[in-house]
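S.K.: got a predicted structure here, sequence first:
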Amino acid sequence: MVYDHKIYLIGATGNIGRPLVRKLLSNPKVSLTLFARSPAKVQEIYGNQPAGKLQIVQGDHENLKPFEDSIAGHTRLFLLIQANSFKNSERIVRSFAEKAYASGIQQVVLISGICTNMSWRSNVIAEAGYNWENAVNSIPNRRAFVTLRPAYFMSNQLGTDALSIKSSNKIIDTRGLESPKAWISPNDIGELAAIILQEPIEKHEDAVYDMVGDPKTPKEHAEILSRVLGREIVYEKVTDEQCYDMMTKQAGMPHALAYTMLYLSKELEYDHVSPGLSVLLGRQPETLEQWIEKNKNSFL
């Protein structure tokens, strides 16, 4: 079968990638190429597809030759860097984007982060996002470049929140009881990326879209969990020192990232949904309660 559009995806096997790929696969006019470390994992996630619908290219961030050999003929690139650290990540983003544009790619869609809105070098996550975006934006004679800046992923709850809920029926943070946390569903991130990758390139051009889907205070978060799980879940506010020790000593988080998470708990606050997000999605963004309901087995 001949497809009208070929889209190349990097970083599309996780919580954002799955809804993105499934939405794109539902379009009979689109074929996909996935760049992944493990073709077997991609095959397991997405199963068998019609001939030519889904191609898998094995590769990683350190060896771009498989990418260079397979990018020709595609019109758009989705780029999500899943780096173990921020070191060299700017170079990786730049290399992928440069080679993509040189091959004829007309649009790059990059997943950055809402911290990029903060002052330059205010924290390592903000700096990384700024560097990624600038790495693409500064490419000479580049074509369209769309950036998504999501806030806190709802899927982050599957880490420490799930553990403390299962063991102690509580969630833990340094945030004040009435201090909102800016949640966004990874389903919404993936779906918005898929929408942009299928709509006319000139519609979005060089747009930057913030993504806050459902800000909730710790009090509201605990109430939602209690309601969905059918048992009382409470919020425990801890000190910065206690939280830092949990992140570094128990979770093995490096200092720079743990310190940044403490910083963001006080400095990154949004009390409203991103204006226009429902226009972009064509529906209301997924709520925290809806997401928890879909994933409640992970907290039981």
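M.R.: Cool, the structure landed. Remember, predicted model here, so these are calculated numbers, not experimental data. Residues are numbered from 1 along each chain as shown.
S.K.: only C-alpha atoms for contact and neighbour calcs from this point on.
M.R.: Fine.
S.K.: nearest spatial neighbour of Tyr101, chain-adjacent residues omitted?
M.R.: Spatial nearest neighbour of Tyr101, excluding adjacent residues (CA to CA, 6 or more residues apart in numbering): Arg142 at 6.3 Å.
S.K.: which of the three states applies to that neighbour?
M.R.: Here Arg142 is coil, with the state taken from DSSP: H, G, I helix; E, B strand; the rest coil.
S.K.: quick check, Gly11 in contact with Leu79.
M.R.: Yes - the criterion here is CA atoms under 8 Å, and Gly11 meets it with Leu79 at 6.4 Å.
S.K.: can you give me the distance of the residue nearest to Tyr101 to Met253?
M.R.: Here Arg142 is placed at a distance of 36 Å from Met253 (CA to CA, to the nearest Å).
S.K.: cool, Ile195 as well?
M.R.: Relative to Met253, Ile195 is positioned 34 Å away (CA to CA).
S.K.: quick one, helices of the stretch 51-200 of the chain?
M.R.: 65-70, 89-103, 124-137, 160-168, 186-198 (DSSP state H, counting those that start in this stretch).
S.K.: could you dump these to CSV with mean neighbour count?
M.R.: Formatted as CSV, those follow (neighbours: other CA atoms under 10 Å):
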stretch, mean neighbour count
helix 65-70, 14
helix 89-103, 19
helix 124-137, 21
helix 160-168, 16
helix 186-198, 22
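S.K.: dump these into a markdown table; add distance to Leu24 as well.
M.R.: Converted to a markdown table, the helices of the stretch 51-200 of the chain look like this (distance: least, CA to CA, whole Å):
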| stretch | distance to Leu24 |
| --- | --- |
| helix 65-70 | 19 |
| helix 89-103 | 20 |
| helix 124-137 | 24 |
| helix 160-168 | 31 |
| helix 186-198 | 6 |
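S.K.: out of these, which is closest to Tyr235?
M.R.: Smallest distance to Tyr235 across the helices of the stretch 51-200 of the chain (CA to CA): 10.0 Å, for helix 160-168.
S.K.: neighbours of Ser85, how many?
M.R.: Look at Ser85: counted by other CA atoms under 10 Å, it has 10 neighbours.
S.K.: this is the comparison structure:
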Amino acid sequence: MKKMIVVTSAAGHTGSIIVDALVKRGLPVIATDLNPTVKQLPGIERAIVGDLTQLDVQLEIISAADILIYIPPLFSSEEALIGNSLIDLAAEAKLQQFIFMSVTHPILSSLLQHTAKRDVEEHLIYTGMRTQLPYTILQPMHYMHNFDPLAVKRSGKYRIFYSLDGAVAYVDPIDVAEVVLNVLAEPAKHNKATYELVGTAPYTPKELVTRFNAVTGEHAVAEYVPVEQFLDDIGAQDLYFRTGFKHLADSYSQWGLDGNVTVLTMLLGRDPTTFEDYLVRTLAK
């Protein structure tokens, strides 16, 4: 019997890409999300619609899983509680594999969503040593889909909430999904490993737009938008969400965010997807 794989936050951008990669590989997937559109993901065995802050939802997820791919909800004030509880339940149920989608440099205290993941990583490592729960921690860099080339082409602007000189590295979520498949294929090889998944050198918003214009022949510009205005424009009302975005704006403006591409290159067995490759693929849709 095939191992059942449960993916959380599966209706999100990264989650849906990972689910698609699993389904195309012929693997059985249960997709779960608070968003009921998770039911529409093609090829899944079934969907679980529910709030990860609720114990009964977590118990349903764990009871359905042989393998859990835990993608945290975006900017949840209860993120650390959610993750730690799922780890405890997974260890008690003796899941065969726990893959945690963390973030590059969770040790950075200037980023709200990083510190929550740091706490979950710590709990997972301690639990793995105590119970021998098999786990792998993946630490993706800033995702390429945060630059939407179709929107930039329509508007002629890349509106961004941090300094136009703040340099941030990127990773293609499709590359991350490929790493997930490789980890699932050889769980013992990747047990208790932590992998930093960085796909590119750091680029400023101005450099991203320059590369976009070189690929497309457009004349788009990068436009700085104060973070409070940006949050108002997207209708963000949740206080934790707004605070997390302010942390991003401050941290990226002061230091940027980068890392090293070597680990991802080794895991893929090829060079990571370039920003230009991502642009061409996305614009061709």
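M.R.: Cool, got the structure. Computed from a prediction, not measured in an experiment: that's the story for all the values here.
S.K.: can you give me the TM-score here?
M.R.: Here the TM-score for the pair of chains, by TM-score structural alignment, normalised by the length of structure 2, is 0.83; 277 aligned residues with a CA RMSD of 2.8 Å.
S.K.: picking up where we left off before, ok, the residue nearest to Tyr101 of structure 1 to Leu20 of structure 1 distance?
M.R.: In terms of CA to CA, Arg142 of structure 1 sits 24 Å off from Leu20 of structure 1.
S.K.: which one of the two is surrounded by more residues?
M.R.: With neighbours defined as other CA under 10 Å, Arg142 of structure 1 and Leu20 compare such that Leu20 has more, 26 against 19.
S.K.: hmm, the more buried one is touching Glu191, no?
M.R.: Yes - when contacts are counted by CA under 8 Å, Leu20 of structure 1 is listed as touching Glu191 (5.3 Å).
S.K.: from what I can see Pro28 of structure 2 touches Glu45, true?
M.R.: Yes - using CA under 8 Å, Pro28 of structure 2 is in contact with Glu45, at 6.2 Å.
S.K.: show me what Asp119 of structure 2 aligns to in structure 1.
M.R.: Using TM-score structural alignment, the equivalent of Asp119 of structure 2 in structure 1 is Asn131.
S.K.: ignoring the adjacent residues along the chain, who's closest to its match?
M.R.: Glu90 (5.8 Å).
S.K.: residue in structure 2 matching that neighbour?
M.R.: Checking TM-score structural alignment: Glu90 of structure 1 goes with Ala80.
S.K.: quick one: that match and Ala116 touch, right?
M.R.: Yes - here Ala80 of structure 2 reaches Ala116: they are 5.2 Å apart, a contact under CA under 8 Å.
S.K.: what do those two both touch?
M.R.: With contacts defined as CA atoms under 8 Å, 6 or more residues apart in numbering, no residue is shared by Ala80 of structure 2 and Ala116.
S.K.: on average, how far is the helix or strand that contains Thr265 of structure 2 from the matching bit in structure 1?
M.R.: According to DSSP states H and E, Thr265 of structure 2 maps onto helix 262-268. Averaged over the aligned pairs, helix 262-268 of structure 2 sits 1.5 Å from structure 1 after superposition, using mean CA distance after the TM-score superposition for structure 1.
S.K.: contact partners for Tyr209 of structure 1?
M.R.: Going by CA under 8 Å, 6+ apart, the list of residues near Tyr209 of structure 1 reads Thr147, Leu148, Arg149.
S.K.: corresponding residues in structure 2 for stretch 277-292 of structure 1?
M.R.: Using TM-score structural alignment, stretch 277-292 of structure 1 pairs with 264-279 in structure 2.
S.K.: what residues does the matching stretch touch?
M.R.: 144, 149, 170-172, 175, 178-179, 182, 195-200, 211-212, 215, 261.
S.K.: let's see 7 Å
M.R.: Pro149, Asp172, Asp175, Val179, Leu197, Val198, Gly199, Thr200, Val215 (CA atoms under 7 Å, 6 or more residues apart in numbering).
S.K.: and it, which residues are buried?
M.R.: By neighbour count on 16 or more other CA atoms under 10 Å, the buried set for stretch 264-279 of structure 2 is Leu264, Thr265, Leu267, Pro272, Thr273, Phe275, Tyr278, Leu279.
S.K.: can you check stretch 168-175 of structure 1 too?
M.R.: Applying a neighbour-count criterion of 16+ other CA under 10 Å, one finds Asn169, Lys170, Ile171, Ile172, Asp173, Thr174, Arg175 buried in stretch 168-175 of structure 1.
S.K.: could you dump those into a markdown table and include distance to Leu24 of structure 1?
M.R.: A markdown table is the format used below for the buried residues of stretch 168-175 of structure 1 (distance: CA to CA, whole Å):
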| residue | distance to Leu24 of structure 1 |
| --- | --- |
| Asn169 | 39 |
| Lys170 | 38 |
| Ile171 | 36 |
| Ile172 | 37 |
| Asp173 | 37 |
| Thr174 | 39 |
| Arg175 | 38 |
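S.K.: tell me which of these is nearest to Leu262 of structure 1?
M.R.: Looking across these and measuring by CA to CA, the closest to Leu262 of structure 1 is Thr174, at 7.5 Å.
S.K.: is the closest one in contact with Val238, as I believe?
M.R.: Yes - assessed by CA atoms under 7 Å, Thr174 of structure 1 is found in contact with Val238 at 5.1 Å.
S.K.: what sits against the closest residue to Arg159 of structure 2 other than its chain neighbours?
M.R.: Among residues not flanking Arg159 of structure 2 along the chain, Glu223 sits closest, at 4.7 Å (CA to CA, 6+ apart). Contact partners of Glu223 of structure 2, counting by CA under 7 Å, 6+ apart, are Lys157, Tyr158, Arg159, Ile160.
S.K.: let's see 10 Å
M.R.: Counting by CA atoms under 10 Å, 6 or more residues apart in numbering, Glu223 of structure 2 touches Gly156, Lys157, Tyr158, Arg159, Ile160, Phe161, Tyr162, Ser163, Leu164, Pro205, Lys206.
S.K.: settle this for me: the last one is touching Tyr162, isn't it.
M.R.: Okay, so that is Lys206 of structure 2. No - applying CA atoms under 10 Å, one finds Lys206 of structure 2 not in contact with Tyr162, separated by 11.4 Å.
S.K.: shared neighbours of those two, anything?
M.R.: Contacts common to Lys206 of structure 2 and Tyr162, judged by CA under 10 Å, 6+ apart, are Glu223, Tyr224.
S.K.: any shared contact partners between Thr174 and Val238 of structure 1?
M.R.: Tyr244.
S.K.: all strands for the stretch 101-250 of structure 2, in order.
M.R.: Counting by DSSP state E, counting those that start in this stretch, one finds strands in the stretch 101-250 of structure 2 at the ranges 135-140, 157-160, 193-197, 221-224.
S.K.: show me how far stretch 140-153 of structure 1 is from its chain's centre.
M.R.: Relative to the centre of its chain, stretch 140-153 of structure 1 is centred 12 Å away, using CA atoms, centre = their mean, to the nearest Å.
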